[in-house]
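Novice: need coordinates for the following:
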Amino acid sequence: MSNEIGSDFIDHSKVPKAILARQIIEQAWDLYCQLDAHGNLIYASSRFHEIMGSVPVHIEQFIEAVDVEFRLDVYKLFVHTLQTKTSSKLEFRVRGASEAYLWLECTAIPLCDEKGELIEIAFALQDRTQHKNQESHLIAMAFHDPLTGLPNRRLFKEHVHQLLKLAKRTDRMFALLYVDIDDFKIINDTMGHDVGDAFLQEFVERVQRCLRECDMFARMGGDEFTILLPAVDCQEHVEGIARRILASVEQTWEVQGHAFRSTVSMGITMYRSDHTDVTQMMKEVDIALYQVKGKGRNHYRFYSHG
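Specialist: Modelled structure (predicted):
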C-alpha cells in the first residue's frame, strides 16, 4: 500500500518553480497578465484569448477593449501602481470575445526585484459579470413594479425630488399627473385577478404610447399611476397629453376573452417656484383627482392654486 502511495507522489522540488507558479495563477484568477514598466506584455494566462478574444501586446491595446467610461481609470491604475509600487483594485467593463460586455475586477500588483525596484506590474482579474447582473436585478426589483415593470413609488418620488432641484435652478416648467383607473375593482371582482393583471399590463402599453421617451410613468400601487412630464412649454401641452391618454383608454378592451370598456381620471399640477417638496406636489394632484372623481370621472383637472 505504501509503495502505491509513493508511486503517485510528485516530488515538487523537481518541478520548475515557474511552471508551479503559472499553474497557481491559472487557477487563482480568471485572467492574469504581467506588463513591464513601459506597458509591454510579458505574460498572459491561457484563458485570455478565450475570454477576451485576443491577447493584448501592450497596455494600450488592453485599454482599447475597455468600455470608454472606464478607460482613463484603467490607465490611471497602471500609472498609480508604477509610481507608488502599491497594490490597488478597480472594477470596470470590457468587451469580451463574444462582443458582449463583461465586468472585471482587477487587482494591480507591483512586482519588484531584490532591491525594491519595480520591474513588472501584474493585472490579476476576476470575472464579476454574473455578480453584477444579480446586483442589477436586485436593484431593479427594489425600484420597479414586478407586474408592469414600471418605476415604483420609491423611484418616482426620487425622480420628482431631483427634478424639483433642477427646476429651482433653471426655472424650467414640468408637470405631475396622478392617474386613477375608474372602477378597476369591478374588473378584478367580476373577471378575476388574472384578467385584472393582464389589463394593467395592456393599460401600461397604451399609456406609454401617448408619452415621450423623456417622460416617466410609474405605478404607485393598485390602480394608481403617476406621470412626470419633465419638459413642457405650457399647460396646453400637458392637456394634449392628458386628452391622448383619455382617448386611448376609452377604446374597447379585449383581455383574455373578455370585452369591456374602461376610463381613467387624472389630477394634474404644474411646477411653481413655491413648490418645496414632493409631498406638496403629490397632495395637489390628489386634491385635483378627488375633484374629478366627484364630477363624474373620465376626465382630468388641474390643481387650482390660490
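Novice: drop to CA atoms for contacts and neighbour counts, all remaining ones
Specialist: Will do.
Novice: check this protein for its longest helix and report it.
Specialist: When the chain is scanned for its longest helix (criterion: DSSP state H), the result is helix 153-170.
Novice: need the residues that contact that one.
Specialist: By Cα atoms under 8 Å, 6 or more residues apart in numbering, the surrounding residues in contact with helix 153-170 are 143-144, 172-174, 216, 218-221, 228, 230, 273, 275-278.
Novice: let's verify the residue nearest in space to the middle of the chain: helix, strand, or coil?
Specialist: With distances taken as Cα atoms, centre = their mean, Ser136 lies nearest the centre of the chain, 6.0 Å away. Under DSSP: H, G, I helix; E, B strand; the rest coil, Ser136 falls in the helix class.
Novice: tell me how far the residue lying closest to Met220 once chain neighbours are set aside lies from Ile187.
Specialist: In space, Met220 comes closest to Arg153 once its chain neighbours are excluded; the distance is 4.8 Å by Cα to Cα, 6 or more residues apart in numbering. Using Cα to Cα, to the nearest Å, Arg153 is found at 23 Å from Ile187.
Novice: please apply the same query to Asn3.
Specialist: Distance from Asn3 to Ile187, by Cα to Cα: 80 Å.
Novice: ok, those two, which is more surrounded?
Specialist: Neighbour count, other Cα atoms under 10 Å: between Asn3 and Ile187, Ile187 has more, with 19 against 8.
Novice: which SSE is immediately downstream of the host helix or strand of that one?
Specialist: Using DSSP states H and E, Ile187 sits in helix 184-191. Using DSSP H and E, the next helix or strand after helix 184-191 towards the C-terminus is helix 193-208.
Novice: now what about the next helix-or-strand element following that following helix, what contacts it?
Specialist: With elements assigned by DSSP H and E, the helix or strand that comes after helix 193-208 is strand 216-221. Contacts with strand 216-221, where a contact means Cα under 8 Å, 6+ apart, come from 145, 148, 150-153, 156, 208, 225-229.
Novice: now those: which count as buried?
Specialist: Neighbour counting by 16 or more other Cα atoms under 10 Å classes 145, 148, 150-153, 156, 208, 225-229 among the contacts of strand 216-221 as buried.
Novice: Leu20 versus the residue nearest to Gln235 when sequence neighbours are not counted, what's the distance?
Specialist: Using Cα to Cα, 6+ apart and skipping residues adjacent in sequence, the residue nearest Gln235 is Met270, 7.7 Å away. Separation of Met270 from Leu20 (Cα to Cα): 70 Å.
Novice: please give me the structure for this one as well, since I'd like to look at both together:
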Amino acid sequence: MNLSTASAAPALPRIEEGTAPALQFELDVLPRLLLVDDEPLLLAALEDMLEGRNYHIVRASCGSEALEHLHKLKFDLVLLDLRLPDMSGHQIMDVINEKGMDVDVIVMSGDVGIDAAIGALKRGAYDYLRKPCSREELLKTVTNALAQRRLELANQRIASQLENSEKLYRYLVDSSPDLIYTLNHEGRFTFVNDRAYQLLGFTREELIGKHYSILVHDEDLERARYVFNERRVDERASRNVELRLKCHSGTDADRTFNNTLMTISLNSIGMHVPDTEVRKLEFFGTYGVARDITDRKRAEEVISYQAYHDILTDLPNRMLFKDRLGLAVIQAKRRATELAVMFIDLDRFKLVNDTLGHVKGDELLQQVALRLKECLRRGDTLARQGGDEFTIVLPELRDRDDARNIADKFLECLHKPFDLDGHEVHISASIGIAVYPVDGESIDELLRHADIAMYQVKALGKNGHAFYDRAMLDVSHQKIALEQALRRALELDELEMYYQPQIDVVTGRIVGAEGLMRWNHPQRGVLMAGEFLPFAEDNGLMLPISDWMITALCRDMQIWNAAGGQSIRLSLNLSPQYLDRGDFFEKMRGALVRYGISPAQIEVEITENICIRNPQYAIDQLNKLCQLGVSVAIDDFGTGYSSLSYLHRFPIHTIKIDQSFVKVIHDEQGHYPVILAIISIARGLGLHLIAEGVETEMQARYLKANGCMTMQGYLFHHPVSLAEFICVLEEHYPVPERNAVALGQGPA
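Specialist: Alright, predicted model coming up:
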C-alpha cells in the first residue's frame, strides 16, 4: 500500500496537535476510493486512469459487494455506476444517506436520460459523469471532489476548535478561584464571572451595568478609584492592591440583611481599541482579576497575634512586653514621671509541675494569669516571660506605694488555694520591683534589676516582694562568682563527702550512714550542700556533680571496708535530674565494679515526688537498682504530694521521717499524728524506718516508744569526714569485732 501524500493535493492550514483527532486522521491519510461497476473492463480502465495519483483504490462489481465494503471501511469517494446487476446506484446512495456514511459520490453512467442524473444529484452526488469520459475529465472531477472534501473537513476542524476554545475559556473563567471582571470607561461592570456570586453573593445580573462602588467598603473607596479606573497597560498597571469588598449573603424570612467584609488582592489593566486613523489607543474600560485573601489575612492576623502573645496564657510575651515597656519609658521620660517594672517568679511551682504533671502545671499557670490580671489597673501590662515567670509594667506611677499595693494584691490573690481537678494546691510568689528612672533608664536595666530584686526575695524565704537596691547587685555578683567557682571545684577536687552515722537505738550500734556533700571553698571554708547545690541544679551542674559523688563514695567505701566496716550500709541522695538520665544505672554499676563494692552496701535515697511524677518510669528505674542489689529509701517522706496507691507498687526498702516532723516533738507524752501515721505505714508495708534530725533525748524516747528504732541527727553524731568516720567506727567496733564483721559474723 502506498501511503505517500498526493502531489496534487492542495495545501491546507496546519492543524494544531491534539485538536479534533478524528478530523486530523482523515486529513493525513491517503484518500480511499471505491470503484463500483459490473463491467470488469471498465473497472480496470478506471483504475488505470487513476494510477499514479496516490489513491488507495478498492473495487466492487455489484451493489452488495459495494455496500459490504462501505460497512467495513471508511471511504472518501465512491465512483458509482447506476446500472448494477443486483441493485441500482440510486439504491446504494439511499443506503449511504440512511446510514449517514461520510463519503462523497461521483456517479458514472451511460444512461443519457435526464432523470437518472436528477435522481443522483437529489441524493447528494458530487457530480455526474457520462460514460465514456476522458481521463482528464475524470481526474479533474476526482481531484476537485477530494479538495472540496478536505476543505470541508478543515472548516469543521476550525469550527470545532473555536467551539472548544470558547467552551474552555468560558469554563476557565467561570471556574477560576479569582473574581474576573471588566468595566466600561464609566466604571460600570460589563462582565463578571460566576466567582462573584460564590464570593460576594451577588449574581451576574445584579452587577452588570452597576458601578463598582456598590461593592467597595466605604473606607477603601479612594484607593479603589485608582484601581478600577486603571488605564495603564504595561508594568505600571496596578498589582496586588488590597481592598475590602462588601458581601451580600442573601435574606431570610424577615428580610434581614447581613453585610460582611472580604479582603481581596486586586490586579487590573486598561483596555484600549487601536484607532488606525489617528494612530492612538482609545480607552474603553478596565480588565481586572480579584483574589480572595480573606483567609490569608485572618491567618496573618493569627500568626501576628501568636508572635506577640503567649499561647498558653494569652498574655503578651517577652517581645510585646519589651515593646510596651519601651513606649512606657518614652512617655515617662517625656512627662518626667516614674514607672515600675515587676518580675514575678512562682514559689513551689516546680514541685507542683513535677508532682502533678505538666498538664496540671499549665492549668495552674492559666489560673495564676487570670488572678494577676484582676489586680491590674487600666494601662498596666502583664506578660509571661516563660516558665513560671511573669513581668509587669506599671506606667504613670505616683509613688512607690502604688507598686507596693499592687504587689500586695498579687501575693494576697495567690495565697488562696488553686483547684486542679480535685487537687488543692498552694503556691506563693517572689516579686522584685525596679523603678524608672532611679533603678535604670533602659529596658534591659529595669528587667535585670527587677530580676535581681526577685532573687533577693527568694533568698530571704520567698513569698514576698522587694524593691531593687544597689546592694543587691553585689549579692548577685557573688552568686555568679559562686557558680563559676563551683565549676572549678570539680576540676580542682575541692568537693568532699561527709558521713552522718545512723544508730540502732536498741543496741547503740552504727548500722548505716548518710553521705552528704561538702565543698572546701578556698575563701569561705567548708560549705554545706544547701549552700551550693541549688546553684548546681539551676546551672546544669547536677549531673557531673552526681557522677563525682558516686565515684567518691565508692572510693571511700573501699577505704572503710579495708578498716572492717563492711556491715555498714551507706545511703546517698540522688537528684531527680540524675535519676531521669538514662545512663545513671550504668554509672552506678561501673563504680561498684571498679572499686569492688557490694551493691548490698548501697542505699539510694529519692524524694517521693519522683515516684508521683512519672510512676511507671520510676518503677522501671528503681527495679534496675534492686536487681543490681541496691536498696531504695524514700527521703523526706510526708513532705511532698504522696499517693499511697502508688507507694506499695515501688520497690522501696526504707522510709525516712523528715526532720520537720521530728522538730515538733516537745512532749514525750504528746500526740503527733503525722509521725504515728508514717510509722504505721512503714510497719504495714514491712519497710525499714529511719528518723532524721533527732536532736534531743525527748525526741529519741518518743520515737523509740512508738516503734522507730533507727535514727540519725546531732544527738548522736554530726556529719564527719571520712577519716573521722573511720575513727567513729573503730570506737563502735573494736579490732577483733571488726575482723569478725569482716568475716560476716558481726551484727547486721
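Novice: quick check: TM-score for this pair?
Specialist: Comparison of the two superposed chains (TM-score structural alignment, normalised by the length of structure 1) gives a TM-score of 0.82, and 297 aligned residues with a Cα RMSD of 3.1 Å.
Novice: residues contacting the equivalent of the residue nearest to Gln235 of structure 1 over in structure 2?
Specialist: Under the alignment (TM-score structural alignment), Met270 of structure 1 maps onto Val435 of structure 2. By Cα under 8 Å, 6+ apart, the contact set of Val435 of structure 2 is 338-341, 400, 446, 467-468.
Novice: from the residues you listed, pick the one nearest Gln616 of structure 2.
Specialist: Val341 (43.4 Å; Cα to Cα).
Novice: number of nearby residues for whichever residue in structure 1 pairs up with Ala332 of structure 2?
Specialist: Aligned counterpart of Ala332 of structure 2 in structure 1: Ala167 (TM-score structural alignment). Neighbours of Ala167 of structure 1 under the rule other Cα under 10 Å: 18.
Novice: reformat the buried ones among the contacts of strand 216-221 of structure 1 as JSON lines; add distance to Ser54 of structure 1.
Specialist: What follows is those, written out as JSON lines (distance: Cα to Cα, whole Å):
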{"residue": "Asp145", "distance to Ser54 of structure 1": "41"}
{"residue": "Thr148", "distance to Ser54 of structure 1": "41"}
{"residue": "Leu150", "distance to Ser54 of structure 1": "40"}
{"residue": "Pro151", "distance to Ser54 of structure 1": "40"}
{"residue": "Asn152", "distance to Ser54 of structure 1": "43"}
{"residue": "Arg153", "distance to Ser54 of structure 1": "46"}
{"residue": "Phe156", "distance to Ser54 of structure 1": "43"}
{"residue": "Gln208", "distance to Ser54 of structure 1": "43"}
{"residue": "Phe225", "distance to Ser54 of structure 1": "49"}
{"residue": "Thr226", "distance to Ser54 of structure 1": "49"}
{"residue": "Ile227", "distance to Ser54 of structure 1": "47"}
{"residue": "Leu228", "distance to Ser54 of structure 1": "46"}
{"residue": "Leu229", "distance to Ser54 of structure 1": "46"}
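Novice: and Gly357 of structure 2? What does it align with in structure 1?
Specialist: Using TM-score structural alignment, Gly357 of structure 2 lines up with Gly192 in structure 1.
Novice: that match and Glu250 of structure 1: what is the separation?
Specialist: Distance from Gly192 of structure 1 to Glu250 of structure 1, by Cα to Cα: 21 Å.
Novice: so between the two, which is more surrounded?
Specialist: Taking other Cα under 10 Å, Gly192 of structure 1 and Glu250 do not tie; Glu250 has more neighbours (15 against 12).
Novice: for that one, give me its contacts.
Specialist: Going by Cα under 8 Å, 6+ apart, Glu250 of structure 1 touches 261-263.
Novice: swap in 10 Å and give it another go.
Specialist: By Cα atoms under 10 Å, 6 or more residues apart in numbering, the contact list for Glu250 of structure 1 reads 244, 260-264, 298.
Novice: and what of Met173 of structure 1?
Specialist: 163-164, 167, 229-235, 270-273.
Novice: likewise Arg93 of structure 1?
Specialist: By Cα under 10 Å, 6+ apart, the neighbours of Arg93 of structure 1 are 65-71, 100-105, 127-129.
Novice: can we see that at 7 Å?
Specialist: Arg93 of structure 1 is in contact with 66-67, 101-104, counting by Cα atoms under 7 Å, 6 or more residues apart in numbering.
Novice: now render the residues you listed as TSV, adding distance to Ser88 of structure 1, secondary structure and neighbour count.
Specialist: Listed next are the contacts of Arg93 of structure 1 as TSV, based on distance: Cα to Cα, whole Å; DSSP: H, G, I helix; E, B strand; the rest coil; neighbours: other Cα atoms under 10 Å:
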residue	distance to Ser88 of structure 1	secondary structure	neighbour count
Val66	18	strand	23
Asp67	20	coil	16
Tyr101	23	strand	17
Leu102	20	strand	21
Trp103	17	strand	22
Leu104	14	strand	21
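Novice: what lines up with Ser213 of structure 2 in structure 1?
Specialist: In structure 1, Ser213 of structure 2 lands on Glu60 (TM-score structural alignment).
Novice: what's the local residue count around its match?
Specialist: The number of residues packed near Glu60 of structure 1 is 15, by other Cα under 10 Å.
Novice: any idea how far it is from Glu99 of structure 1?
Specialist: With Cα to Cα as the criterion, Glu60 of structure 1 and Glu99 of structure 1 are 19 Å apart.
Novice: which residue ranges form the strands in the stretch 51-200 of structure 2?
Specialist: Remark: strands assigned in the stretch 51-200 of structure 2 by DSSP state E, counting those that start in this stretch are 56-60, 77-80, 104-109, 127-130, 179-184, 189-192.
Novice: with respect to Val741 of structure 2, which of these lies nearest?
Specialist: Among those, strand 179-184 sits nearest to Val741 of structure 2 (Cα to Cα), with 95.3 Å.
Novice: in structure 1, which residues correspond to that closest one?
Specialist: Counting by TM-score structural alignment, strand 179-184 of structure 2 sits on residues 31-36 of structure 1.
Novice: that stretch: average distance to aligned residues in structure 2?
Specialist: Aligned to structure 2 and superposed, stretch 31-36 of structure 1 gives a mean residue distance of 2.1 Å (mean Cα distance after the TM-score superposition for structure 1).
Novice: what does that stretch rub up against?
Specialist: 41-45, 47-48, 119-126.
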